[in-house]
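Participant: Sharing a sequence plus its predicted fold:
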Amino acid sequence: MADGDEGRKPRGLALFSGLHLTLAARLKAYLFTGILVTAPISITLYLAWLVVDGVDRLVDNLLPAAFRPDQLLPFTLPGLGLVLLLIFLILVGMVSAGMVGSLLLRLGEALVGRMPVLRGIHTAVKQVFETVLAQKSDAFREVVLVEFPRKDAWSIGFVSGTTRGEVAQLLDGADDMINVFVPTTPNPTSGYLIFVPRSAVKPLRMSVEDGLKLVVSGGLVAPGEGGSIP
């Protein structure tokens, strides 16, 4: 064998190595694709199961032992506690819509309003739920770009309404001040509340859901040209 052929691999062995590397690369790509496909679905189903199981446990602990679903039925039915909770909330809404229910509701709110600590908590929580759940409200229904935290640095923000109260009085003279919530990444439940003029923000066509996806993903999942994330 010549000296130049000593470091050269046989043709069959080189071909086998090439096929081996190609197969490994494909398996690796398939593995990552499988993770990307199954991970979001699995995590979503797991979180949904945690919610359902937690509500079932809560309802089971609140009900008397003789009326618990696992005592009345010969088998366990997941989600039954959630169904019972929804029925209970619907019944509370029906009763509250009547005259007697409205009277009891006003009496309860008046009683809570006399308690120093609970009064502030009840008022704040009630305002938040009324603002978010009211169909006529514009809270968190508009995504904007706002110059934050410094000039020439833009952040995703959600308009939560028009500036009112003492803040609006102090900023009297400014043109159309609005409240903008700037969430943090990747946890959008925390953030900053800033008050800026309407002219200082740039409205985006994307929905609030798409804006949250953009924030949570750290910019990896972005909406398309039509303003919607596929």
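Facilitator: Thanks, I have the structure now. Residues are numbered from 1 along each chain as shown.
Participant: Please count neighbours and contacts with C-alpha atoms only from this point.
Facilitator: Will do.
Participant: So what's the residue count around Gly173?
Facilitator: Number of residues near Gly173 (other Cα atoms under 10 Å) recorded here: 9.
Participant: Then the one 4 residues further on?
Facilitator: Residue crowding around Met177 was assessed by other Cα under 10 Å; the count is 21.
Participant: my read: Ala153 touches Leu145, true?
Facilitator: No - in this structure Ala153 lies outside contact range of Leu145 using Cα atoms under 8 Å: 9.8 Å.
Participant: Which of these two has more residues huddled nearby?
Facilitator: The neighbour count for Ala153 versus Leu145, taken as other Cα under 10 Å, is higher for Leu145 (18 against 10).
Participant: how about that one, secondary structure?
Facilitator: strand (DSSP: H, G, I helix; E, B strand; the rest coil).
Participant: quick one: contacts for it?
Facilitator: Applying Cα atoms under 8 Å, 6 or more residues apart in numbering, we find Leu145 in contact with Trp154, Ser155, Ile156, Gly157, Val201, Lys202, Pro203, Leu204.
Participant: and which of these is nearest to Phe140?
Facilitator: Set against Phe140, the nearest of the contacts of Leu145 by Cα to Cα is Gly157 (9.1 Å).
Participant: separation between the closest one and Glu147?
Facilitator: According to Cα to Cα, to the nearest Å, Gly157 and Glu147 sit 10 Å apart.
Participant: C-terminal to the top helix by length along the chain, what's the next element?
Facilitator: Longest helix in the chain by number of residues (criterion: DSSP state H): helix 11-62. Reading on from helix 11-62 to the C-terminus, the next helix or strand found by DSSP states H and E is helix 69-72.
Participant: Which secondary structure element is home to Ile194?
Facilitator: Using DSSP H and E, Ile194 falls in strand 191-197.
Participant: who's in contact with that strand?
Facilitator: So strand 191-197 is contacted by Thr163, Ala174, Asp175, Asp176, Met177, Ile178, Asn179, Val180, Phe181, Val182, Pro183, Thr184 (Cα under 8 Å, 6+ apart).
Participant: next up, a second structure to put side by side with the first:
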Amino acid sequence: MTNGSLERISLATRIRNNFLTGLIICAPIAITIWLTWSFIDWADSWVKPYIPSRYNPESYLQFAIPGFGLLIAVTTITLIGFLGKNLIGRSIVAYSESILHRMPLVRTVYKSTKQIFETVLKEQSGSFKRVGLIEFPSPGTWALVFVSSDARGEIAAKLNEDGEEMVAVFLAPTPVPTAGFLMFVPRSKLKLLDMSPEEGVKLLISAGLVTPEYKAAATEEAATIINPPEGT
């Protein structure tokens, strides 16, 4: 192979490597901007039609204001939350709920939706704050799960008959962890991990390519540096 051929191969390799490096830099930025812009546009499309034209600044301007609908939605939700904490607000909410509870189909949807949001968004809730491993689908094969809560109610009464506490876990698929299986496993069969739920989601979405740093290993390394073994 001549020197000219080697130089052409080397040049092509450098161009490919530079392109891949640029792609790694630009792709996450572009995807983040696109997702953010899509969410803002989606929120605006839902909220703006309900804003009276006299209160909408776009009625007086010659251009659209991205994010105005989202700002109005966030402000309105925050204001409702503030009003819902006082006596009058709680009375209005209780009266509205009493009306919804009288509607056969609506009350089921409302109760289920409210329970989900209270469980997920409640500050004191421990839902999905831990990540663990269970043997699934066969012994020796481990799957990543998100710990929901301890088994309660009838499920706890039926499954805890042998004295083994059961834990509710959510097994999400890869690479889109938006649907999955709710499973009840013995606490002794659950291996809790130190990684956060956010790191667990990254691990799932990347199909294992993005592995979070093991903090315990770093702690052990730091302890070794501080207290080196004898003879070093």
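Facilitator: The structure has been received and is ready for your questions. For clarity, every value in this text was computed on a predicted model and none was experimentally measured.
Participant: TM-score of the superposition?
Facilitator: The pair, once superposed, lands on a TM-score of 0.89 when counted by TM-score structural alignment, normalised by the length of the first structure; 216 aligned residues with a Cα RMSD of 1.6 Å.
Participant: ok, back up a step: neighbour count winner among Gly157 and Glu147 of the first structure?
Facilitator: The neighbour count for Gly157 of the first structure versus Glu147, taken as other Cα under 10 Å, is higher for Gly157 (32 against 17).
Participant: Switch the contacts of strand 191-197 of the first structure over to a markdown table; also include secondary structure and distance to Pro78 of the first structure.
Facilitator: Converted to a markdown table, those look like this (DSSP: H, G, I helix; E, B strand; the rest coil; distance: Cα to Cα, whole Å):
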| residue | secondary structure | distance to Pro78 of the first structure |
| --- | --- | --- |
| Thr163 | coil | 45 |
| Ala174 | coil | 55 |
| Asp175 | coil | 54 |
| Asp176 | coil | 50 |
| Met177 | strand | 48 |
| Ile178 | strand | 45 |
| Asn179 | strand | 42 |
| Val180 | strand | 40 |
| Phe181 | strand | 37 |
| Val182 | strand | 38 |
| Pro183 | strand | 35 |
| Thr184 | coil | 35 |
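Participant: Now rank those residues by neighbours and give me the top one.
Facilitator: Val180 (29 neighbours).
Participant: Could you pull up the residues touching that residue?
Facilitator: Taking Cα under 8 Å, 6+ apart, one finds Gly157, Phe158, Val159, Ser160, Gly161, Leu193, Ile194, Phe195, Val196 in contact with Val180 of the first structure.
Participant: That one matches what in the second structure?
Facilitator: Alignment note (TM-score structural alignment): Val180 of the first structure maps to Val169 of the second structure.
Participant: Spatially nearest residue to its match (excluding sequence neighbours)?
Facilitator: Val147 (4.5 Å; Cα to Cα, 6 or more residues apart in numbering).
Participant: so which strand or helix has the equivalent of that neighbour over in the first structure?
Facilitator: Using TM-score structural alignment as the criterion, Val147 of the second structure maps onto Val159 of the first structure. In this assignment (DSSP H and E), Val159 of the first structure forms part of strand 154-162.
Participant: mean shift of that strand relative to the second structure?
Facilitator: Superposed on the second structure, strand 154-162 of the first structure shows a mean distance of 0.4 Å to its aligned residues (mean Cα distance after the TM-score superposition for the first structure).
Participant: likewise stretch 25-32 of the first structure?
Facilitator: Mean deviation for stretch 25-32 of the first structure: 1.1 Å (mean Cα distance after the TM-score superposition for the first structure).
Participant: Trace that stretch over to the second structure and give me the residue numbers.
Facilitator: By TM-score structural alignment, stretch 25-32 of the first structure lines up with residues 13-20 in the second structure.
Participant: what's the answer for stretch 80-90 of the first structure, then?
Facilitator: Going by TM-score structural alignment, stretch 80-90 of the first structure sits over residues 68-78 in the second structure.
Participant: and what of stretch 101-119 of the first structure?
Facilitator: Against the second structure, stretch 101-119 of the first structure falls on residues 89-107 (TM-score structural alignment).
Participant: Any chance you could list what contacts that stretch?
Facilitator: Leu83, Gly84, Tyr110.
Participant: and the residues you listed, which of them are in helices?
Facilitator: Using DSSP H, the contacts of stretch 89-107 of the second structure in helices are Leu83, Tyr110.
Participant: Give me the buried entries from the contacts of stretch 89-107 of the second structure.
Facilitator: Gly84 (16 or more other Cα atoms under 10 Å).
Participant: ok, back up a step: number of nearby residues for the residue nearest to Val169 of the second structure?
Facilitator: 25.
Participant: again with Glu130 of the first structure
Facilitator: Other residues close to Glu130 of the first structure by other Cα under 10 Å number 11.
Participant: Now do the same for it: its match in the second structure.
Facilitator: Glu130 of the first structure maps onto Glu118 in the second structure, by TM-score structural alignment.
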